[in-house]
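*Asks:* pasting the structure only:
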């Protein structure tokens, strides 16, 4: 029964994750496809660059919620931690490879964070603090995502160690999606979202 339930949740999570907030908002507003402009990543950061903070906030909330809901419901019905990890990863894979949009999606940062929110307010607070601190110190949204992804398995090991392996898998996926950003950071070509020198 648990195997069948996990399979149903995993498949459902993938298709829920594929509902990309940035692309849908741009379609509703009649704005250009965010995958063709700015950083070409259909996420909240690129929407902030291309439009305004309100639009970016809507995308962020949408992508957080679609990550949170499948994991929270799975947690509520007592699906085992390892299986919940696969459900969270499936949600992120849906965001990254959405079948509704030609399998060209975002990098899964907000959705990945959303999948971790049900693990507790202490975990959530640590992740948000890490992301904000990195942004404040560096100005790079991509670096903040990478640092937070690296920190997440460390945090969860001390908070809910039964979720360490799934979180490690999720973090690895997010870091892999940022390989191009890592190259640009090293070469000094990455664009800052905040520039304190201005």
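*Replies:* Sure thing, it's come through. This structure is a prediction, so every number in the text was calculated from the model and none was measured.

*Asks:* rest of the way, CA atoms for contacts and neighbours
*Replies:* Will do.

*Asks:* burial measure for residue 18, as a count.
*Replies:* Under the neighbour criterion other CA atoms under 10 Å, residue 18 is assigned a count of 27.

*Asks:* next one for the comparison:
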């Protein structure tokens, strides 16, 4: 029962779409109506408002970190074990992808996944973030950077901690992230993908 309660709480935390919230606070259009129509920091940046994009990035990352941190910090005293923490990690990520508060229309999960990884272990999160930054700087494609980072994240975890339930959760999260980038993969192959910083049309 404790595991289920932690997972539900994580899903609800993940369901807070900071792209939509930040856009409303900054008086911007709903990010689900322009650009890639993805409620995430990269699409909010296309509005031209960097502050709103940064707020979205921080918020989406923070909710992933918070859900996992709460599970790691307080879960064990209520009987939450490794498998439960893995379930919490997936639950907050699923909340972002399919948020109950926004008619199940969510983002692709890059920032939230980073927050989850930071919550699991700071070095794991930083290594994955460094991978994203290197690819993004070199090629100027947020989606490509996310795809490469998502592939490397499970390997980083395995190198640091070996194979366990949390690794399986990270693999599942990476697979979902790649799935959510299906259209971006097609655009990248066709040379039509928008670069970082491009404005909405």
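*Replies:* Received the coordinates, thanks. This one's a predicted model, so the numbers in the text were calculated from it and none came from an experiment.

*Asks:* residue 190 of structure 2 matches what in structure 1?
*Replies:* In structure 1, the residue matched to residue 190 of structure 2 (TM-score structural alignment) is residue 187.

*Asks:* try residue 42 of structure 2
*Replies:* The alignment partner of residue 42 of structure 2 in structure 1, by TM-score structural alignment, is residue 45.

*Asks:* wait, that match touches residue 140, no?
*Replies:* No. In terms of CA atoms under 8 Å, residue 45 of structure 1 does not count as a neighbour of residue 140; the distance is 10.4 Å.

*Asks:* anything in contact with each of the two?
*Replies:* Taking CA atoms under 8 Å, 6 or more residues apart in numbering as the contact criterion, the common neighbours of residue 45 of structure 1 and residue 140 are residue 193.

*Asks:* the longest helix in structure 1 is where?
*Replies:* For structure 1, the helix that runs over the most residues, judged by DSSP state H, is helix 53-76.

*Asks:* and the next helix or strand past that one?
*Replies:* helix 81-96 (DSSP states H and E).

*Asks:* how far is the helix or strand that that following helix is followed by from where the chain is centred?
*Replies:* Following helix 81-96 of structure 1 in sequence order, the next helix or strand is helix 109-116 (DSSP H and E). How far helix 109-116 of structure 1 lies from its chain's middle: 4 Å, per CA atoms, centre = their mean, to the nearest Å.

*Asks:* for the residue nearest to the spatial centre of structure 1, give me its contacts.
*Replies:* Central residue check for structure 1 by CA atoms, centre = their mean: the C-alpha nearest the mean position is that of residue 109, 2.3 Å away. For residue 109 of structure 1, the contacting residues are 145, 174, by CA under 8 Å, 6+ apart.
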